[in-house]
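K.L.:
Fold the following and give me the result.
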Amino acid sequence: MAQRLVRYADLVPCRTAFIDTRTPGSTEKENFTIIGAGVSESADQFVHITEPHGFNVGAARQPEGCVNSQHSHETAEVFVVHSGHWRLIFGPNREDGTLDIAPGDVCSVPTRMFRGFEKLDEGVGFLWVVLGQDDPGKVTWAPAVFESAADFGLKLTKGGTLIDTSDGDYTLREAELEAPLSEDDLAQLRTPPLEKLAECMVRFADVAANPASPLAAPGVEEAGLIVPEATADGFAPGPISGWWPHGFNLRLLTLQTGAYVPRHSRREVEVIFVHSGTLEVSWDHGEILMGAGDTLTVPVGLPHALRNTASVPCVAYVVRGGEDVARPLFESGAAA
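P.N.:
As a prediction, the model looks like this:
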């Protein structure tokens, strides 16, 4: 189980993950691959947990004013704001509007549209990110990103590998280079209206617990954040359902001081990210105490219990694999 836990303090960043790594305004960003292959273009990217989950988990950490350049994904990209205030910027040239997100907010950006993001306030902020599928594909960059990167000697192959020509690295010079998108291709990656994109965001203050959740108990609340379709464990679609596939559910779990979820197991993959407070996860012969920023992937079928042992509430985001989620299997005698 210790090998399935990634503590915030142990995260290994990569500062050369993408083609915009030397572009002014983007040099200070740190990228993390926590679970899965991710979408990094650099061999320097460290992967914490390689086991396939049906989705990927990564993160970005940036100081004030730092920008992640305009790009598009072929699978779902979900931002969970752990710290800091951020601006999502839409369109290939940042021309299609913005959405501002704050700690606790969640935004799932639709596939096949350009987005970038910028850290707005003082200090360093952290975004926890879920990407769809085991292979989320490669990033599609806006043409202006290629132009800026070329000024600093960075090229990208069609396979998604970064080449640093300024450093004399020509080992891949025979490879075919990725070219900027044509006007016709750009036209296929249109930004939906901002009022439509508003359906893709949930403010932390607006999250509503589901009293029908099998985990609901005194001091325990579970809310649906991304629920693509009605689930077997009693959640209706929404508030983010999406018109593109996600392949997972995202829930918000809140435990008050002393609150307890009895031993139970899951039929699907479950990844827990602690946003605030502490969470004790226990199983036969062991337990782990998680703190803010920690990520744990729980083995399918493992009976485990959850408890808040601290004097402040615990708030955790939970990813469960699949568009549908089965009811948890509580051990005999445990409350369901």
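K.L.:
C-alpha from now on. contacts and neighbour counts both.
P.N.:
OK.
K.L.:
Now do the nearest residue to Glu270 once chain neighbours are set aside against Glu28, distance only.
P.N.:
Spatial nearest neighbour of Glu270, excluding adjacent residues (C-alpha to C-alpha, 6 or more residues apart in numbering): Arg320 at 4.7 Å. Applying C-alpha to C-alpha, to the nearest Å, the value for Arg320 to Glu28 is 32 Å.
K.L.:
Ok, Ala76 next?
P.N.:
25 Å.
K.L.:
Settle it for me: which of these two has more neighbours?
P.N.:
Counted by other C-alpha atoms under 10 Å, Ala76 and Glu28 do not tie: Ala76 has more neighbours, with 24 against 19.
K.L.:
measure the closest residue to the more buried one other than its chain neighbours to Phe114 for me?
P.N.:
In this structure, Ala76 finds its nearest non-sequential neighbour in Gly132, 4.7 Å apart by C-alpha to C-alpha, 6+ apart. Per C-alpha to C-alpha, Gly132 is found 17 Å from Phe114.
K.L.:
To compare with the earlier structure, here is another sequence to fold:
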Amino acid sequence: MSQTVLTPEEMEQRIVRYGDLVPCKTAFIDAHTPGSDQKENFTIIGGGVSESPDQHVHIKETPGFNIGAAGQPPRCFNSLHTHRSAEVFFVLKGRWRFFWGRHGGAGDVVLEEGDLINIPTNLFRGFENVGTDYGMIMSILGGDDAGGGVIWAPEVIQKAADHGLILAETGRLYDSKQGEQLPEGVRPMPLMTDAELAEINEAPVGVVVTKLIARYQDMMALAKQRPANVLSADGLITDRPGFSVDFINHHTPLDDYNTDKHEILMVMRGHWRLGWAGGEVVLAPGDVCAVPPDMKRTLAASMTCEASLFRVRNTDDPAGYTNWNAL
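P.N.:
This next block holds a predicted model:
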């Protein structure tokens, strides 16, 4: 097997540093809607699901899934929507409430820093920063094209129109307050029909809490001898969304290992040394690193204090797979 060899400069091009993240405040249709108008969207790896041509994409090449982030001040919320592929979040900073259901009332749960939630397909979801400071959640979306975009609840599209934003059937957003209008021959995004809305799942609270969430302290305990298998067919969360998620902490350094999969390292806490034949880099909280396949590497916390990260790999499963009968 041939080995991938990168220079430190080439590896640095595959790292998106937390301090270098470029936000977009006009990424989605609710960008002018009161309560949602202070959101910041970050597209880290892949084009994501932003509806704005102003969205900055840090790394365009996708490994079979997309990595993004949302930053919001206290009490700012993201409106009800769903995706055709799984959407996984972990809380990097702050305290967040996730809610779901046709009108957002089927249930809700609060996640703390380091907690992870897998939100399956065919489920309306929203989220709100319920902390006291600016918060950040990191996201993983299945598929190279992130499932084809966002599917908004009808009332979200209707309310956005009252504030000048129109979503085209192409998935692009137009702002009438800025003098923009739909191009000739392009129609507005159609609202979901009653029949389509009737097919949306409600997901009881017990299912979400026991089947779709991994708590940070539980993952820390499980990763004392080996990486914790968080999301996979036989993980803490048993789903197959086109990628797998492991949790690694300072108790589980990895020496000279290799894989034929794309591997994305997303640092939660502490500083980590990533070494390979061509050099070494240090990753800090909030950093995202895309390690290519077939490159022997060493991964270890650079200090003895608490350190943790999530490791995401592509799988052969369909990006839109969710076995609701197993939940």
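K.L.:
TM value for the aligned chains?
P.N.:
TM-score of the superposed chains, computed with TM-score structural alignment, normalised by the length of the second structure, equals 0.89; 305 aligned residues with a C-alpha RMSD of 1.7 Å.
K.L.:
residue boundaries of the helices in the stretch 201-327 of the second structure?
P.N.:
205-211, 216-222 (DSSP state H, counting those that start in this stretch).
K.L.:
actually the stretch 51-200 of the first structure, sorry about that
P.N.:
143-150, 183-187, 194-197.
K.L.:
and the corresponding residue of the second structure for Val318 of the first structure, how many neighbours?
P.N.:
In the second structure, Val318 of the first structure lines up with Arg311, judged by TM-score structural alignment. Per other C-alpha under 10 Å, the neighbour tally for Arg311 of the second structure reads 22.
K.L.:
ok, the residue nearest to Ala76 of the first structure to Glu183 of the first structure distance?
P.N.:
27 Å.
K.L.:
Leu329 of the first structure too?
P.N.:
52 Å.
K.L.:
Tell me how many other residues crowd the equivalent of His262 of the second structure over in the first structure.
P.N.:
If you follow His262 of the second structure across to the first structure using TM-score structural alignment, you land on Val269. Look at Val269 of the first structure: counted by other C-alpha under 10 Å, it has 20 neighbours.
K.L.:
I'd say Val269 of the first structure and Leu296 touch.
P.N.:
No: using C-alpha atoms under 8 Å, Val269 of the first structure makes no contact with Leu296, being 11.0 Å away.
K.L.:
tell me, how many neighbours does the residue of the first structure sitting at the aligned position of Ile200 of the second structure end up with?
P.N.:
Using TM-score structural alignment, the partner of Ile200 of the second structure in the first structure is Leu189. Residue neighbour count, defined by other C-alpha under 10 Å, stands at 15 for Leu189 of the first structure.
K.L.:
any idea how far the closest residue to Leu189 of the first structure other than its chain neighbours lies from Ser282 of the first structure?
P.N.:
Spatial nearest neighbour of Leu189 of the first structure, chain neighbours left out: Met113 (4.7 Å); criterion: C-alpha to C-alpha, 6+ apart. According to C-alpha to C-alpha, Met113 of the first structure and Ser282 of the first structure sit 41 Å apart.
K.L.:
which one of these two has more residues nearby?
P.N.:
More crowded of Met113 of the first structure and Ser282, by other C-alpha under 10 Å: Met113, with 23 against 17.
K.L.:
Need the counterpart of that one in the second structure.
P.N.:
For Met113 of the first structure, the residue aligned by TM-score structural alignment is Leu123.
K.L.:
so that match touches Asn201, yeah?
P.N.:
Yes: counting by C-alpha under 8 Å, Leu123 of the second structure touches Asn201, with 5.3 Å between them.
K.L.:
Touching both of the two, which residues are there?
P.N.:
Common contacts of Leu123 of the second structure and Asn201 (C-alpha atoms under 8 Å, 6 or more residues apart in numbering): Gly101, Arg102.
K.L.:
show me the contacts for the residue most central in space within the first structure.
P.N.:
Centroid-nearest residue in the first structure: Val129, 1.4 Å away (criterion: C-alpha atoms, centre = their mean). Neighbouring residues of Val129 of the first structure by C-alpha under 8 Å, 6+ apart: Val57, Gly58, Ala59, Ala60, Glu77, Val78, Phe79, Val80.
K.L.:
Fine by me, we can end here.
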